[in-house]
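Asker: Predicted model and sequence follow; I will ask about them next.
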Amino acid sequence: MKKLLMSLFATLTTVSPLLAQQVKDDVQSIADKYKAVGVAYVVVKNNKIIEKNAIGYSSLETQEKLDVDKHIFRIASISKSFTATALMQLVEKKIISLEDDCSDLVGFPIRNPKFPDKKITLKMLLSHTSSINDANGYFELDVINPSKNPNWQKSYNDYEPGTKYQYCNLNFNMAGAILERLTNVRFDQYIRQQILDPLGLYGGYCIDSLDNTRFASLYSYNQKNDQFVLEPAAYNPRSEDIKNHKLGETTPIFSPTGGMKISAVDLAKYMIMHMNYGKSGKVKVLNKKTSKLMQTKISDDEGYGLALQETDKLIPGQHLVGHTGSAYGLYSAMFFNPKTKYGIVVITNGCVLKYKDGFVAMNAEIINLLYNKLIK
């Protein structure tokens, strides 16, 4: 009887070949509408990956087909959640607090000149409520350092820190630098040691540490000539910069704000950890309380917590938690329901960009299709 039940459960953890093909055909139809180069998608139900597949190409130049298991993408801003997860591990160990002053953590004054007495905390950085912006750029910390940039004030908005939300990449490049300063370990290596390796995931922030034959090429769409343009800068190794890297100073070379490279399948496995409040099987990355805090909105307007966002708009009637990413023509989405234990990952390496309710329209359509066909 026990063997029969186990066998029955095993059959329930994947979808039938017929249904899988129907879903793939439907995904292809949506992708065609947006002229997508390629789309990788993974569906998790009851904590198990029940479907994974890809359509289209990894490379337009070589016509290599996109493979959901093999190919890795620079996933853009979903990367922020890895940075926040690593810092929250240090919060758990009481090495730092979310209320710590970023001036102390970064090593130079982090103060909005219009509110010089108001400290800007780590929590504000991770929730985009710091009043910091990207007006000066975010590829170097010098842009906001008063001793390095005479125009540092431009990096701050007019409102008081902690009172409003504005998405800001500089927040998370600083957060990555803070991680290095606290651990004395190179950012990419720390993420690998503390998150990727324990979960058995292949990926990382350092190009030279990865197999470059697995990179899915990224393409931005040129509307004027209706063509996709290869974006090689997405995988710029910056090898010389890394050789001369200074811990806690030149951390943006790894892009803690957007530079994780990982497959759709391994991203789904990472998602399962967050879906289970910090645990995946026997591996514990975060405590339940800490993980829930990451998923709890701080900004009512945007539903943003600590590098994870709550939304009711992506799938009508469904409360989801996750993040999106967009860079170099790539658009990624990772969303899950921690109560009912399902989640969906969709990544495209290039498509015609349209938005619906704040989400990339193609990804939103595919997510709704996958939910209706495989979850609902």
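Answerer: That came through, no problem.

Asker: use CA for all of it now, contacts and neighbours both
Answerer: Will do.

Asker: And Gln309, how far from Val360?
Answerer: Using CA to CA, to the nearest Å, Gln309 is found at 15 Å from Val360.

Asker: er, Lys114 I mean
Answerer: 35 Å.

Asker: Give me the more crowded residue out of these two.
Answerer: Val360 (21 against 14; other CA atoms under 10 Å).

Asker: what number of residues lie near the nearest residue to the more buried one once chain neighbours are set aside?
Answerer: Nearest residue to Val360 in three dimensions, chain neighbours excluded: Lys354, at 5.9 Å (CA to CA, 6 or more residues apart in numbering). By other CA under 10 Å, 12 other residues sit near Lys354.

Asker: what about versus this one:
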Amino acid sequence: MKIKIISIVISLALPLIIFGQIPSDSLTYKLEKLSKNNSVEGFGVAIYTRDTVLYKKGFGYADAENKLPYTTKTVQKIASISKLILGVSLMKAQEMKLLHLDDDVNDYLPFILTNPKFSNTSITIRHLATHTSGLKKLPEYDLKALYFSTPIPKITTELPFGLRRSLLNKLSKRINKNEEISLHDFLYNIYAPNGIWYSKNHFENVKPGVREIYSNSAASLIALIIEKASGMSYSEFVRKHILSVLKMNTSGFDFEMKGTKDKKSSLYHAGIKIPNDYKLLLFPAGGFETSVDDFSIFMQSMAKGYYMGNSILQLASFNEMKQVRTSSKFTHGILWEVYPSSSVGHQGDIVGVVAYAYYNEIQDRGYLLFCNTSTTKTIDKDTDDIVATLKEYYTILKPEN
């Protein structure tokens, strides 16, 4: 019996013994193995506490064709994780007394927003921020919000992963017809009664504050509210009150990032390389671009803020941001996902991108995973395996003395 127990202990300890008992080397070994055997072309990861980054590294390629490695300095879109920036910006605007979460959105929006099925019920900023406004999820407009100045090329070869070439070509052709318009005009066309895309069907038959309905276009309305309240563009507000404060020098929205062209990752969707300079017209909800290095700074700052406040927000704002008010079954505070396990953060996926950013307050551990690949047959399993490996090392990695 003793021999059996000793054998088990040795087998569990072997990875650490092989690498000189350095947990970071063991983690690198496991992630490199995953990188070589999954469908993700390139990815970057980090594990952090509120006081230190315990581990960060890139794997695979930022550009597979040219064998350019993916590093922690590689810049890419992070999709819906952009909403974390939006949530912090909104709380900052409230701290500055520019607005209040329970204000009627029509005190700020440049057009009237009303659910025609409940025309006497106000929609508040809080409703938008908690995805309980009654505005429908509109995937067709999420697709319409993708603007490729460089058209997606036609697929002429058979695709891997069992994907149908004809369907993807039809989808690409549709996206290539999208026109670039401003955030204001895009949202006006959807929600203003005189908008060219307006429909009563854009609204659920449910009062504001009753049901959670995740919507990128509804969340993006918050940026227009911040612009009206602050007198500056949303991107300028973010740069002044978040990016400059944290010295996130290689981060910004996709239309601002021309100076980082040589640092940008290529993007891979359904097994093909797509133009990486596309814009998301609903940029507040998904168009933020950053690196593992830069966003580690942001998430560490947030982790510290949830504990004691930080240089951006007071502790009271952090507490309000993670509070789920309407019902315990809802998963969103103020644009942050909130879970009973005490984890907060967000995940995101968009064309060529899958990304995760989470922090657990009880464990004082968080992780980042940015991937430059989407829509493969095994992408969910591949990213789940990476996340599980990162979490396996939550308690193994220790801060340096």
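Answerer: All right, it came through fine. Here the structure is a predicted model, which means the values were calculated and not measured.

Asker: TM between them?
Answerer: Here the TM-score for the pair of chains, by TM-score structural alignment, normalised by the length of the first structure, is 0.81; 332 aligned residues with a CA RMSD of 2.7 Å.

Asker: about what we covered before: I figured the residue nearest to Val360 of the first structure hits Ala364, correct?
Answerer: No - Lys354 of the first structure is not in contact with Ala364 according to CA atoms under 8 Å; the separation is 10.3 Å.

Asker: any idea what Thr348 of the first structure aligns with in the second structure?
Answerer: Alignment note (TM-score structural alignment): Thr348 of the first structure maps to Cys371 of the second structure.

Asker: Using the three-state scheme, assign the spatially closest residue to its match that is not a sequence neighbour.
Answerer: Distances taken as CA to CA, 6+ apart place Phe43 nearest to Cys371 of the second structure, at 4.3 Å, with adjacent residues excluded. Of the three states, Phe43 of the second structure takes strand under DSSP: H, G, I helix; E, B strand; the rest coil.

Asker: Trace Phe43 of the second structure over to the first structure, please.
Answerer: In the first structure, Phe43 of the second structure lands on Val39 (TM-score structural alignment).

Asker: got it, and Ala129 of the second structure?
Answerer: Using TM-score structural alignment, Ala129 of the second structure pairs with Leu126 in the first structure.

Asker: tell me which strands and helices the host helix or strand of its match is in contact with?
Answerer: Assessed by DSSP states H and E, Leu126 of the first structure sits inside helix 122-127. Contacting helix 122-127 of the first structure under the criterion 3 or more CA pairs under 8 Å, 6 or more residues apart in numbering; DSSP states H and E are the following elements: helix 169-183.

Asker: In the second structure, point out the residues matching the following helix or strand past the helix it packs on.
Answerer: With elements assigned by DSSP H and E, the helix or strand that comes after helix 169-183 of the first structure is helix 187-191. Mapped onto the second structure using TM-score structural alignment, helix 187-191 of the first structure covers residues 234-238.

Asker: Check the offset of the matching stretch from the chain's centre.
Answerer: Averaging C-alpha positions (CA atoms, centre = their mean, to the nearest Å) puts stretch 234-238 of the second structure 17 Å from its chain's average.

Asker: With the first structure overlaid, how far apart is that stretch on average?
Answerer: On superposition with the first structure, the mean distance recorded for stretch 234-238 of the second structure (mean CA distance after the TM-score superposition for the first structure) is 1.5 Å.

Asker: Report the buried residues of that stretch.
Answerer: For stretch 234-238 of the second structure, the buried set under the neighbour-count rule, 16 or more other CA atoms under 10 Å, comprises 234-235, 237-238.

Asker: cool, stretch 9-19 of the second structure as well?
Answerer: 15-16.

Asker: swap in stretch 331-342 of the second structure?
Answerer: 331-339.

Asker: Also stretch 291-300 of the first structure?
Answerer: So for stretch 291-300 of the first structure, counting by 16+ other CA under 10 Å, buried means 291-299.

Asker: Distance check, the residue nearest to Val360 of the first structure against Pro116 of the first structure.
Answerer: From Lys354 of the first structure to Pro116 of the first structure the distance is 40 Å (CA to CA).

Asker: residues in contact with the match of helix 187-191 of the first structure?
Answerer: 85, 89, 223-224, 226-227, 230, 252-253 (CA atoms under 8 Å, 6 or more residues apart in numbering).

Asker: Can you tell me the closest non-neighbouring residue to Ile49 of the first structure?
Answerer: In space, Ile49 of the first structure is closest to Val43, 5.8 Å off (CA to CA, 6+ apart).
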